[in-house]
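J.: Fold the stuff below for me.
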Amino acid sequence: MIAEELRQEAENFSPSEDDSELRDIFSNTLPVTTKWKLMGLPFNNPELIPSAGKAVYRTLHRALIDDTEELNGFRNRGRKLSSKKLVGSVLGDDRIFKTPVIENELSAAISILIDASGSMARGYQEIANAVALAMSKGLQSLQVKNEIGFYSSEMCLYIAKPFNQQYIDEKRFQVCSDLYTPSGEAMKSALMRLNRQSEDKKCLFLVTDGKPSCPGSFIEALELAKILGISIAVLGVGMTRDNIEGLDDKYFTNVECVSNLKTALSKIVKSNIF
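T.: Here you go, the predicted model:
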């Protein structure tokens, strides 16, 4: 009887105006793939990527990790004695001093979306690819779940490293660019994948050089992010702030080389994006 009532309600369902708007926002996403034929582009300043990855680690550590301190460790040196441990000292256990143990509570997932449209072929793609690799390395060191995706109208949304993969294959980051810039459509697909993660803090970084092919879809993606409670930050490569509409100024910064990734991330962190 309950099943029949639910069936009738479903058949008679008429979406409200809000439901229709939400359905439109979720529409026009990019198909996801794990393969792309145009690969092998050299990284910009590859020798700087390891140090940039370490800079990502240091910059995001305080923003993503909350430290909690508990007096539940014991060492053979210290200032506070444990009366309970003194008994064991006659048996050779010299760990009789209470020591604070720092436990890191980390619950974050980050998606990094890289523009691979035709305009990125002006030397920007090599920079963006290096930025993506450095960020992924830094996040892996932090043990922050991360996913790296590249997009264009031809490749759709190519996932170079999914959330559940620990190993970073640098060759999969050497993406060549092509055709148009479906930023909004790619963001919607990435946001839905990010939303399925169980972590508390979620953020999507968009690395791009210019205006989306469909500005309206980009605005819809920003609205979807608000609905899902996911933060959005844009790292511009060879572009001006005017090329991105609808985004708060404090969540935009430029990255002209992988070496200034630390400065760019510091600005984003100061905006309390996490």
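
J.: alpha carbons only for contacts and neighbour counts from here, please
T.: Fine.

J.: Find the nearest non-adjacent residue to residue 81, please.
T.: For residue 81, ignoring the flanking residues on the chain, the nearest one in space by C-alpha to C-alpha, 6 or more residues apart in numbering is residue 97 at 4.5 Å.

J.: does the one you found really touch residue 82, like I thought?
T.: Yes: with contact defined as C-alpha atoms under 8 Å, residue 97 counts as touching residue 82 (5.7 Å).

J.: More neighbours: which of those two?
T.: Taking other C-alpha atoms under 10 Å, residue 97 and residue 82 do not tie; residue 97 has more neighbours (19 against 14).

J.: separation between that one and residue 72?
T.: 10 Å (C-alpha to C-alpha, to the nearest Å).

J.: Please provide the structure for the following sequence as well, for comparison with the first:
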Amino acid sequence: MKGIIESLPIVAGMLAEQTGIKLTISGNDAYTDGEVINLPLMPASGEGVGTLAFGYLCHEAAHIRYTAMEAMASLQNPLECRILNILEDPRIEHRLMLDFPGAKYRLENLSRLIDNQVHSCEEHIQNGPARLFCNHLLNQMIVSALGRDWVEQDWLNSRAAFCQTFGEATLIKLESITAGTHLKPSTYDLIPVVKSLMQALKDAQEEAKKQAEEQEQEDQSTDQDSGDADQSDDDPGNADADHNAGDQGDAGQQPPSGGDADDAAGSDAGDPAASKAGDPSDDDQGQKPDHQAIADALDALLGATADEFGDDRIEAVKSALGSETKQSGQPRVGMMQTLPADTTGYCDYAASRETSESIRALRNRIRALLQSESKTRHRYLEQGSRLAGSRLSRLECGKTDVFRHTTTRKGVDTAISLLVDQSGSMAEYAGVKQRYQVACDAAFAIAESVEGLKGISLAVNAFPYEIGDQEQTAEIKGFDVPLRKSQKAFSTIQPQGYTPLAESMMAVGAALYRRPEHRKILILATDGDPDDQDATHEAVRQLAKLGIELVAIGIQTDTVRKFFSDHLVIRQVQELPQELFGVLSRLLLSNRH
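T.: As a prediction, this is how the structure comes out:
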């Protein structure tokens, strides 16, 4: 596939087709409506743009294929929604990589690009409870579910921050509840997990509040005991009584030699825990968790609004992709979606007498061309592996040339995609017919001429195809669809809209590039006035670089020569056979390898 790196839109189209989703390339933003993915206008090349675009495409394709949007919409609480989204992303990416192994490369490249920052424990804490919770849960899923070890250090840091902010018990519950969620069969199966995690957070909050109250009562009791002791020390009467009692108790006894009392004092002095006894603030700093701080953090988390969770990582990808494409410094080109033409209410296309005569003339000449290209020759030699039974009698005469050798000259193996311009400017007259009618006649003549001929596959498309406020490309005849089943679709070709030639050429070119035939030819029938001339030049350049040969038929205009080196101009459909045959014969017979 030499040259594929030089056409990011074509690669994107191939990825979309492989994963079974619909793609458009237009504007400056990446987005999806749940059915169609749109990428911004793209340059021909660029490693950063490609990594972002293909990773985003694969991620959103996974959503379209595997996410139950009804389940996603069933949750209203902002935290529940964010948790479900964080759990759903690795689930769908894991499944896409199982169904389409090539997606692993695209998704991991994207992750290496956007998940490569390492934040310290302090930085995670400074983000606040809501962002810390989401960042750690995301890191945990990326590392544990998808095995992306380049995120491990940030995960360890966010884990330490999580434990410090929400408590070790909450961390253990989080890891236990979310383990194995990427293996769940559907989005609906994640809903109970989300509910269970929410309940665990609420339980942790209540427990933290309870322990905070107990801690406060304990602190107050300790403070009261300390106050009583201080008051006792300040009372002279009690001091004298204690002194006298001590004298009486010590009467007749000698103080310890070496001093057990001294040992006891020394022991306390050397034990940090003992030295800190009676100071609850010291316990809070190193030994005991701050239950009130944990309760406050959980309260802030459970009451957080959507804005407090920070940007979704895919939103960051979309923003970066839009910026990268605009700043690429290269010409950018888009791509339309190709949809089957709606033939409701239309009759079969009826070729005019002139068109029928053109079809017969063209078909006869193409058939002769193909027959001259596909020939089988038999030779009989004295050595070989296949005996010719009809020549064995020659052995009696001493002739041993009875081994049959067959050589076949490779015939025409070509896919042709015909693209018909049906923009508003094609309503102008070309003689007694409007331009679009001449173009339709030409398209039908070519399709009928090659129908059933071995070695040639043909598709016909028309543009623009307006659906609501969107311009797409209409599939009139598919490569593998017989012409008789497409005749109504030819009748749908009617002038409409503008001339998004570049976007339509890229859509048709992407489908043509994926064909198995050795040769690939795109034939355009147009009046040659595209909406964006720079984009049209870029589309021609990219398709030619991919080995697609381009021919333009100008309908009563020679403006096609500005964009296509191979072009011809026809004024009447009767001119088509002679002009087109010359082009086809040259393309089909040249550069054979």
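
J.: What's the TM-score once they're superposed?
T.: Once superposed, chain against chain, the TM-score is 0.75 (TM-score structural alignment, normalised by the length of structure 1); 249 aligned residues with a C-alpha RMSD of 3.8 Å.

J.: other SSEs contacting the strand or helix carrying residue 80 of structure 2?
T.: When elements are assigned from DSSP states H and E, residue 80 of structure 2 belongs to helix 78-99. Helices and strands touching helix 78-99 of structure 2, by 3 or more C-alpha pairs under 8 Å, 6 or more residues apart in numbering; DSSP states H and E, are helix 47-66, helix 69-73, helix 103-114, helix 129-144, helix 191-233.

J.: export those helices to TSV and tack on distance to residue 8 of structure 2 and mean neighbour count?
T.: Listed next are the helices and strands packed on helix 78-99 of structure 2 as TSV, based on distance: least, C-alpha to C-alpha, whole Å; neighbours: other C-alpha atoms under 10 Å:
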stretch	distance to residue 8 of structure 2	mean neighbour count
helix 47-66	7	22
helix 69-73	29	13
helix 103-114	13	18
helix 129-144	27	22
helix 191-233	38	15
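
J.: just so I know, which of the ones you listed lies nearest residue 572 of structure 2?
T.: helix 47-66 (44.8 Å; C-alpha to C-alpha).

J.: Report all helices and strands that the closest one contacts.
T.: Using 3+ C-alpha pairs under 8 Å, 6+ apart, helix 47-66 of structure 2 is in contact with helix 8-19, strand 36-39, helix 78-99, helix 103-114, helix 313-326.

J.: Quick one: the residues in structure 1 that the helix holding residue 80 of structure 2 pairs up with.
T.: Counting by TM-score structural alignment, helix 78-99 of structure 2 falls onto no part of structure 1.

J.: Ok, stretch 223-231 of structure 2 next?
T.: Going by TM-score structural alignment, stretch 223-231 of structure 2 sits over no part of structure 1.

J.: ok, now stretch 123-131 of structure 2?
T.: Across structure 1, nothing matches stretch 123-131 of structure 2 (TM-score structural alignment).

J.: what's the span of that stretch, first residue to last?
T.: Stretch 123-131 of structure 2: ends 11 Å apart by C-alpha to C-alpha.

J.: Let me have the helices and strands packed on helix 47-66 of structure 2 in a markdown table, adding distance to residue 574 of structure 2 as columns.
T.: Converted to a markdown table, these look like this (distance: least, C-alpha to C-alpha, whole Å):
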| stretch | distance to residue 574 of structure 2 |
| --- | --- |
| helix 8-19 | 36 |
| strand 36-39 | 42 |
| helix 78-99 | 51 |
| helix 103-114 | 50 |
| helix 313-326 | 46 |
